[in-house]
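S.K.: build me a model from this:
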Amino acid sequence: MSGADRHRTLHSTEVDAPAEVVYGIVSDVTRWPEFFAPNVHVEHLERTAASERIQIWATANSEVKTWISRREFDAEQLKVGFRQEVSQPPVASMGGEWVVTAIDARRSRLDLHHDFTVVEDAPEGLAWINSALDTNSAAELAGIKRIAEQHTELDQLMFSFDDTLHVAADGADVFEFLNRADLWPERVPHVARLDLTEDVPGVQVMAMDTRTADGSTHTTESIRVVFGSDRIVYKQTTVPALMTAHTGRWTIEAAGDGVDVTSRHTVIIKPSAIERILGEGKTVADARAYIHHALSTNSTTTLKFARDFAEARRG
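M.R.: You can find the predicted model right below:
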């Protein structure tokens, strides 16, 4: 085989939702980390009405990979084409197309095409890519199907909120506190355990045990992407039972005599778990309030310890 050999795959699903709804989910990458299990973060590099250039961080065969892609939109034909500009081995090149086809007014078919070449046409590279495509494509299609079929409820199930604290100190010291999450068990009382690895600079994989008010602990697993010294984004890859997705970010902005530090959370509630977790008769509104309170309490506590750490250094 030569390096020019191109391989092709097709993954498909049927969705009980109108084709336009499905296309809207495919075309809006800003919500992919919440919708698709493998996607950790998407960063826009360029954007026009007809195309965009993005950098994606995602898991593939339990590894965190990042690549840059250009996407072209055809809203009339309900198609989105994509091509990686910068790939990571064993991928030499990768592209494809999302195609949405209406079955009737309320059902549609979604096809995900990939074409790719393998570095040096290595058989083990081909096997790795096929495995990753099978796993990730199935997860992405399942995510689109789930979200599209809940589209009438999504405004209630998905929500975001911020907690902001002013810190009269240097942003670099706040960033050090947030970035060195491996030290949180020593610095943050509600963190019982935290294992962190950073095999690639700026990409952190962590598992954390958090103590709750009743003395119990719950475990979450996350991937964090660090941008410069003023922003850290993350996605929980293992989430509490009441959620289907949880992403967040820490941002540091100059303000007055110091910085404003903000913790943002974005959550999608799992409706089928509400009564099992919160009790009979509890609603989506109850779940929103419960999750908001729990996450806000923990993030605000962390912000306060970051403030104390940074202000002590300035003092």
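S.K.: all contacts plus neighbour counts: C-alpha atoms, from now on.
M.R.: OK.
S.K.: quick one: the strands in the chain, in order.
M.R.: Taking DSSP state E, the strands of the chain run over residues 7-15, 39-47, 51-60, 63-74, 79-86, 91-102, 108-118, 158-167, 191-200, 203-211, 217-227, 231-238, 243-255, 258-269.
S.K.: format those as TSV; extra columns: distance to residue 142 and mean neighbour count.
M.R.: What follows is the strands of the chain, written out as TSV (distance: least, CA to CA, whole Å; neighbours: other CA atoms under 10 Å):
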stretch	distance to residue 142	mean neighbour count
strand 7-15	8	16
strand 39-47	13	17
strand 51-60	16	19
strand 63-74	20	17
strand 79-86	18	19
strand 91-102	14	20
strand 108-118	11	20
strand 158-167	17	17
strand 191-200	29	15
strand 203-211	24	20
strand 217-227	21	17
strand 231-238	16	21
strand 243-255	12	20
strand 258-269	15	21
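S.K.: out of the ones you listed, nearest to residue 145?
M.R.: strand 7-15 (5.4 Å; CA to CA).
S.K.: quick one, the closest one and strand 108-118 angle?
M.R.: Comparing the axes of strand 7-15 and strand 108-118 via axes from the mean of the first three to the mean of the last three CA atoms, to 10 degrees yields an angle of 160 degrees.
S.K.: helices or strands up against strand 7-15?
M.R.: Under the contact criterion of 3 or more CA pairs under 8 Å, 6 or more residues apart in numbering; DSSP states H and E, strand 7-15 touches strand 108-118, helix 123-149.
S.K.: got the ones you listed as a markdown table, with distance to residue 156 columns?
M.R.: Below are the helices and strands packed on strand 7-15 laid out as a markdown table (distance: least, CA to CA, whole Å):
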| stretch | distance to residue 156 |
| --- | --- |
| strand 108-118 | 24 |
| helix 123-149 | 12 |
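S.K.: and among these, the most buried is which?
M.R.: strand 108-118 (a mean of 20; mean count of other CA atoms under 10 Å).
S.K.: so what's the gap between that strand and the chain middle?
M.R.: Strand 108-118 has its C-alpha centroid displaced from the chain centroid by 21 Å (CA atoms, centre = their mean, to the nearest Å).
S.K.: one more to put side by side:
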Amino acid sequence: MTAPDAVLHLERETVVHAAPNAVRRLVADVSWWPLLFSATVHVEVLERRTGTDRLRIWAFDENAHRAGRPAVRTWTTTRRLLPDTGTAIVFAQDAPQAPLAAMGGEWRFEPREDGGCRLVLAHHARVSEGTLADHPWIAAMVTRTADAQLAAVKAAAELGRGLDEAVVTAGRAARFRGRAAEAAEALADADRWPLLLPQLAGLRVGAAGPHAWLLERSGRPFAVCVAPVVGRLVVKQLAVSRSCTALTGEWTVRPATDLAGSEPVEEVLVTLRRRGLTAARGAARRRLLTALTRDTARLVRQRETAGV
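M.R.: All right, here's what the predicted structure looks like:
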């Protein structure tokens, strides 16, 4: 039997001036998480069945980085999306890391008379050894994370249709001769990045966890890269400009074989897609989009020139 003082139950909440079903859709769509949640680097959908998702999440842990531990944590979680729009999205980690024996919770979207939503983020956790008093950082971490996520969802949901305008996207692709397997290997070779992309020459690249790297500039975290699968590299920039509150990108390489006469020509298609969140509007947003598009094209040209 688990001792009561080894179990954590914690609920945090906020009022969102948006309809519950709109708030629920936002939380349910994991493609938003890296833009909304500052610690979330990437979310990969591993399995999707009716009403149930299994996800792998990568997150940047600034406290671990400061303590000299691997700065990127990753775990898998299973969540259930209950059919009633006012009910919870329930989640639980599949294999929590010690000292946690269990970690899960739920999002609740409770309607208010004014048409808004009482948004609740509840967590439960259980430690495998000792009591919660032996691990005070657990409650502090859960509280800090929950408050930040609630605030982010509230801010995004209350933009309403303006949320789409707050997103800027850019993409570019290039083809070159070569083998896709070799290009994919180069994509995940962090030691080669400064050679392939000159603007990274001043950055320090270090391992930050399994298939994860941290880029630092002048001793400060600049970006996190993770390789979910061979041939893909996801980047989340931690240091962004004033006009851009979040910036993510994804490199992909895949074979693109054409026929030139009777001789097959093996080619590689390299693609970079980037997505940012901004508070800029009007002319300022257009300038940001232009700069992002120009920079994306330059990055792809440099990859193309390097041949990987």
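S.K.: dump the strands of the first structure into a markdown table; add distance to residue 302 of the first structure as well.
M.R.: A markdown table is the format used below for the strands of the first structure (distance: least, CA to CA, whole Å):
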| stretch | distance to residue 302 of the first structure |
| --- | --- |
| strand 7-15 | 41 |
| strand 39-47 | 22 |
| strand 51-60 | 26 |
| strand 63-74 | 26 |
| strand 79-86 | 36 |
| strand 91-102 | 39 |
| strand 108-118 | 41 |
| strand 158-167 | 10 |
| strand 191-200 | 9 |
| strand 203-211 | 12 |
| strand 217-227 | 16 |
| strand 231-238 | 14 |
| strand 243-255 | 11 |
| strand 258-269 | 9 |
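S.K.: among these, which is nearest residue 125 of the first structure?
M.R.: Nearest of the strands of the first structure (CA to CA): strand 108-118, 6.3 Å.
S.K.: contacting residues around residue 55 of the second structure?
M.R.: 43, 44, 45, 46, 47, 76, 77, 78 (CA atoms under 8 Å, 6 or more residues apart in numbering).
S.K.: could you do residue 68 of the first structure as well?
M.R.: 53, 54, 55, 56, 84, 85, 86, 87.
S.K.: one more: residue 158 of the second structure?
M.R.: 16, 17, 18.
S.K.: nearest spatial neighbour of the second one, skipping sequence neighbours?
M.R.: Once its chain neighbours are removed from consideration, residue 17 of the second structure has its nearest residue in residue 116; the separation is 4.5 Å (CA to CA, 6 or more residues apart in numbering).
S.K.: the lengthiest helix in the second structure vs the first structure, average distance?
M.R.: Scanning the second structure for the helix with the most residues, using DSSP state H, yields helix 282-306. Superposed on the first structure, helix 282-306 of the second structure shows a mean distance to its aligned partners of 2.8 Å (mean CA distance after the TM-score superposition for the first structure).
S.K.: between that helix and strand 246-255, how many degrees?
M.R.: Here helix 282-306 of the second structure runs at an angle of 30 degrees relative to strand 246-255 (the same axes, to 10 degrees).
S.K.: contacts for helix 282-306 of the second structure?
M.R.: With CA under 8 Å, 6+ apart as the criterion, helix 282-306 of the second structure contacts 168-176, 196-197, 243, 270-274, 278.
S.K.: related to what we said a few turns ago, of the contacts of residue 158 of the second structure, which are still contacts in the first structure?
M.R.: Mapping these onto the first structure (both residues aligned by TM-score structural alignment, their matches' CA atoms under 8 Å) leaves 16, 17, 18 still in contact.
S.K.: tally of neighbours for the last one?
M.R.: The burial count assigned to residue 18 of the second structure is 21, neighbours taken as other CA atoms under 10 Å.
S.K.: how about it: what's its closest non-neighbour residue?
M.R.: Nearest non-adjacent residue to residue 18 of the second structure (CA to CA, 6+ apart): residue 116, at 4.7 Å.
S.K.: and the counterpart of that neighbour in the first structure, how far is that from residue 265 of the first structure?
M.R.: In the first structure, the residue matched to residue 116 of the second structure (TM-score structural alignment) is residue 107. When distance is defined by CA to CA, to the nearest Å, residue 107 of the first structure is 32 Å away from residue 265 of the first structure.
S.K.: next one: residue 97 of the first structure
M.R.: Distance of residue 97 of the first structure to residue 265 of the first structure, given as CA to CA: 31 Å.
S.K.: ok, now residue 134 of the first structure?
M.R.: Residue 134 of the first structure is 30 Å from residue 265 of the first structure, by CA to CA.
S.K.: could you do residue 312 of the first structure as well?
M.R.: For residue 312 of the first structure relative to residue 265 of the first structure (CA to CA), the value is 27 Å.
S.K.: ok, now residue 307 of the first structure?
M.R.: According to CA to CA, residue 307 of the first structure and residue 265 of the first structure sit 19 Å apart.
S.K.: for residue 54 of the second structure, give me its contacts.
M.R.: Counting by CA under 8 Å, 6+ apart, residue 54 of the second structure touches 45, 46, 47, 48, 76, 77, 78, 79.
S.K.: show me what the fifth one lines up with in the first structure.
M.R.: Taking TM-score structural alignment, residue 76 of the second structure has residue 68 as its aligned residue in the first structure.
S.K.: what sits up against stretch 154-163 of the first structure?
M.R.: Around stretch 154-163 of the first structure, the neighbours that count as contacts under CA under 8 Å, 6+ apart are 147, 262-271, 284-285, 288, 292, 296, 299-300.
S.K.: which residues in the second structure does that stretch match up with?
M.R.: The aligned range for stretch 154-163 of the first structure is 163-172, by TM-score structural alignment.
S.K.: just give me how far that stretch sits from the chain centre.
M.R.: Here stretch 163-172 of the second structure shows a centroid-to-chain-centroid distance of 16 Å under the convention CA atoms, centre = their mean.
S.K.: ok, back up a step: can you redo the contacts of residue 158 of the second structure as TSV with distance to residue 132 of the second structure?
M.R.: Listed next are those as TSV, based on distance: CA to CA, whole Å:
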residue	distance to residue 132 of the second structure
16	31
17	35
18	36
